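K.L.:
missing the sequence, but the structure's below:
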């Protein structure tokens, strides 16, 4: 009986830990905002006077991210999914993702949607894992490619060693650690076996593979495009490559902290990355506010309404 009760206890402890980390991060961010209230006010005023055409372009890029997310999700499964409800589910998942820590909101919405479409719980979870792994691989590949194509993307001082050799060493080491963890852990080994079987099935169909990787690439580039357009809207003279790299680094760093929708962690990481790329403090805050406004805050209420509608129609 003790063994049967241990998983719920472990899950509960994990949830409490995630919520505790979320509260700590949000408190730290709130304290930082209070301490830098003048910078926040200046950034808000600059965003209010931003170029409307660039903001419209940023809004269109933000809307397209949900379409790319739907394409990537379709690519992660072999069975055809209803297109309209799939896009609506991604939109609703984005809103739910801002309510629960560590991406749990989006995971639960997509898991429920896939099971309603006839997939088993295991295959639905595997499809979500395949999509997440493809997204992480794409971001990593885009960052390394950007460094190779434009080595000056990271504005380093003369005394700072170039990070590319370290990346080329750390990436294989991280991959080796992951492989060893799978080899020596029976549960991970079984999960990896099921995931690899589904990955092989997906890649046997060229259209599905193109959807998975193309949607993942488009999702990452469009999110970077939102911040690039906002940077141009506020007249911040930063090179596009530097802004894209700042987003890739910030999104990777924010994934380490389980806050709802990256709230606080992504904001701080993106502001720091833009500042490191050469943006003054108020302008960096303006860019982050604009990015958050278009990708998180404005879609929140419509996303929750779509979520309620999908649940009412038994699509979730």
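P.N.:
Good, I have the coordinates. Bear in mind the structure is a predicted one, so any value in this text is a computation, not a measurement.
K.L.:
For the rest of this, base every contact and every neighbour count on C-alpha atoms.
P.N.:
Will do.
K.L.:
Check which helix or strand the residue sitting nearest the centre point of the chain maps to.
P.N.:
The centroid of the chain falls nearest to residue 251 when counting by C-alpha atoms, centre = their mean (6.3 Å). Element membership for residue 251, per DSSP states H and E: helix 240-254.
K.L.:
any idea how far residue 112 lies from residue 311?
P.N.:
Using C-alpha to C-alpha, to the nearest Å, residue 112 is found at 10 Å from residue 311.
K.L.:
quick one, which of these two is more surrounded?
P.N.:
Comparing residue 112 with residue 311 by other C-alpha atoms under 10 Å, the one with more neighbours is residue 112, at 20 against 14.
K.L.:
which residue ranges form the helices in the stretch 51-200 of the chain?
P.N.:
Along the stretch 51-200 of the chain, counting by DSSP state H, counting those that start in this stretch, helices occupy 52-75, 83-96, 104-116, 121-149, 164-184, 186-203.
K.L.:
adding another structure so you can compare the two:
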């Protein structure tokens, strides 16, 4: 009796009979060349996005620019280079304050380059969100942990208004006899919404932290990191000087830029009066909505005896000098930092 040979077993690669209808091909993975092409396209879009956003914002606000350029065209050109110099000096001081709010040492060149980039981004998003976002991305790129980077931004934002107080007192002693404080004091209908918004925001934050468990740990980590960094920074004299000295010098430099533009237009105020007008505008009427800074500062200059039209022209010229002229180079620097993966 001869044994019948066993049927050949199907090869592993051949589909079993009846399985062809239910066979599912594995998802195709993109090739390395395709992934590299998509990465380059994404990087190009992200690089060009700041330029597109700034261009849109410029088109919407072109009337203010044209008016400011026309006024600067009639100004005394001897003062305008001083205004540009103070603008550049303001970036350097801002970089010093950023470094002073962080224990780690940052590369000075990239830190300075991030300031005009942050200024360009700040005109796209309100309330300094754009500048803080660029700074936080820069810190992440330098290896700073998110909790420490966020704590440095909070310390930066807290120290700046506190450091203005002694500077304000100093300039108040210099020009206090020429100020009509009644014109600067905001009414209660201006202060009540601002105070209510602050209380509501603080209450909402406390309620969320105490009731939402996933938010509790990040909030505790943030507070612990912030307190630790504050203690470390204030044991280093160089950081204290950069943080507090830079924060105190920043409004003086900004006021000097306003004064340079005002002097070029014939503003009948002294340098100390213009700087004090900027300081008191930020302290007393900062709650008044004023796009582009037009409103509180020129109102303060009017209270010091300057003509209303000339004060408004000074602020418009100041915005052109500090925003519109640096806008294109700042946007190009922002795009370059994104392209080089610094941000």
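P.N.:
All right, it came through fine. All figures in this text were calculated on a predicted structure; none of them were measured in a lab.
K.L.:
picking that back up, for the residue nearest to the centre of structure 1, list the residues it contacts.
P.N.:
266, 269, 270 (C-alpha atoms under 8 Å, 6 or more residues apart in numbering).
K.L.:
Now the aligned partner of the second one in structure 2. Nearest residue, chain neighbours left out?
P.N.:
Just to be clear, that refers to residue 269 of structure 1. In structure 2, the residue matched to residue 269 of structure 1 (TM-score structural alignment) is residue 296. Of all residues not flanking residue 296 of structure 2 in the chain, residue 281 sits nearest, at 5.2 Å (C-alpha to C-alpha, 6 or more residues apart in numbering).
K.L.:
To which residue of structure 1 is that neighbour aligned?
P.N.:
Match for residue 281 of structure 2 (TM-score structural alignment): residue 250.
K.L.:
Near its match, how many other residues are there?
P.N.:
Look at residue 250 of structure 1: counted by other C-alpha under 10 Å, it has 21 neighbours.
K.L.:
Let me know the angle separating the helix holding residue 251 of structure 1 from helix 121-149.
P.N.:
Helix 240-254 of structure 1 and helix 121-149 meet at an angle of 140 degrees, taking axes from the mean of the first three to the mean of the last three C-alpha atoms, to 10 degrees as the criterion.
K.L.:
With structure 2 overlaid, how far apart is helix 240-254 of structure 1 on average?
P.N.:
With mean C-alpha distance after the TM-score superposition for structure 1, helix 240-254 of structure 1 departs from structure 2 by a mean of 2.7 Å once superposed.
K.L.:
just to revisit the earlier point, okay if I get the helices of the stretch 51-200 of structure 1 as a markdown table plus distance to residue 241 of structure 1?
P.N.:
Listed next are these as a markdown table, based on distance: least, C-alpha to C-alpha, whole Å:
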| stretch | distance to residue 241 of structure 1 |
| --- | --- |
| helix 52-75 | 17 |
| helix 83-96 | 26 |
| helix 104-116 | 29 |
| helix 121-149 | 7 |
| helix 164-184 | 16 |
| helix 186-203 | 31 |
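K.L.:
between these, which one is nearest to residue 222 of structure 1?
P.N.:
Among those, the nearest to residue 222 of structure 1 by C-alpha to C-alpha is helix 52-75 (5.6 Å).
K.L.:
how distant is that closest one from the center of its chain?
P.N.:
How far helix 52-75 of structure 1 lies from its chain's middle: 13 Å, per C-alpha atoms, centre = their mean, to the nearest Å.
K.L.:
Please point out which parts of that helix sit buried.
P.N.:
54-59, 61-75 (16 or more other C-alpha atoms under 10 Å).
K.L.:
One more: stretch 129-140 of structure 1?
P.N.:
Neighbour-count burial for stretch 129-140 of structure 1 [16+ other C-alpha under 10 Å]: 130, 131, 132, 134, 135, 136, 138, 139, 140.
K.L.:
now for the third one: what does it line up with in structure 2?
P.N.:
Using TM-score structural alignment to pair residues, one finds that residue 132 of structure 1 aligns to residue 157 in structure 2.
K.L.:
quick one: its match and residue 98 of structure 2, what's the gap?
P.N.:
When distance is defined by C-alpha to C-alpha, residue 157 of structure 2 is 10 Å away from residue 98 of structure 2.
K.L.:
counterpart of the one helix or strand residue 282 of structure 1 maps to in structure 2, which residues?
P.N.:
Secondary structure assignment for residue 282 of structure 1, by DSSP H and E: helix 281-292. Mapping helix 281-292 of structure 1 onto structure 2 (TM-score structural alignment) gives residues 308-319.
K.L.:
Which residue range of structure 2 does stretch 70-85 of structure 1 align onto?
P.N.:
Aligned by TM-score structural alignment, stretch 70-85 of structure 1 falls on residues 95-110 of structure 2.
K.L.:
so who does the counterpart of residue 123 of structure 1 in structure 2 touch?
P.N.:
Using TM-score structural alignment as the criterion, residue 123 of structure 1 maps onto residue 148 of structure 2. Residue 148 of structure 2 makes contact with 102, 222, 225, 226, 229 under the criterion C-alpha under 8 Å, 6+ apart.
K.L.:
Which one of those is nearest to residue 248 of structure 2?
P.N.:
Residue 248 of structure 2 lies nearest to residue 102 out of those, by C-alpha to C-alpha, at 17.6 Å.
K.L.:
any idea what sits nearest that closest one, other than its immediate chain neighbours?
P.N.:
With C-alpha to C-alpha, 6+ apart, the residue lying closest to residue 102 of structure 2 is residue 152, at 5.8 Å.
K.L.:
got a list of what the one you found touches?
P.N.:
Counting by C-alpha under 8 Å, 6+ apart, residue 152 of structure 2 touches 98, 101, 102, 226.
K.L.:
Sort out which one of the residues you listed lies nearest residue 309 of structure 2 for me.
P.N.:
residue 98 (36.4 Å).
K.L.:
from memory that closest one sits against residue 156, does it?
P.N.:
Yes - if you go by C-alpha atoms under 8 Å, residue 98 of structure 2 and residue 156 touch, sitting 6.8 Å apart.
K.L.:
measure residue 247 of structure 1 to residue 275 of structure 1 for me?
P.N.:
12 Å.
K.L.:
Settle this for me: residue 268 of structure 2 is touching residue 304, isn't it.
P.N.:
No - using C-alpha under 8 Å, residue 268 of structure 2 is not in contact with residue 304, being 9.6 Å away.
K.L.:
Between the two, which has more neighbouring residues?
P.N.:
Counted by other C-alpha under 10 Å, residue 268 of structure 2 and residue 304 do not tie: residue 304 has more neighbours, with 25 against 17.
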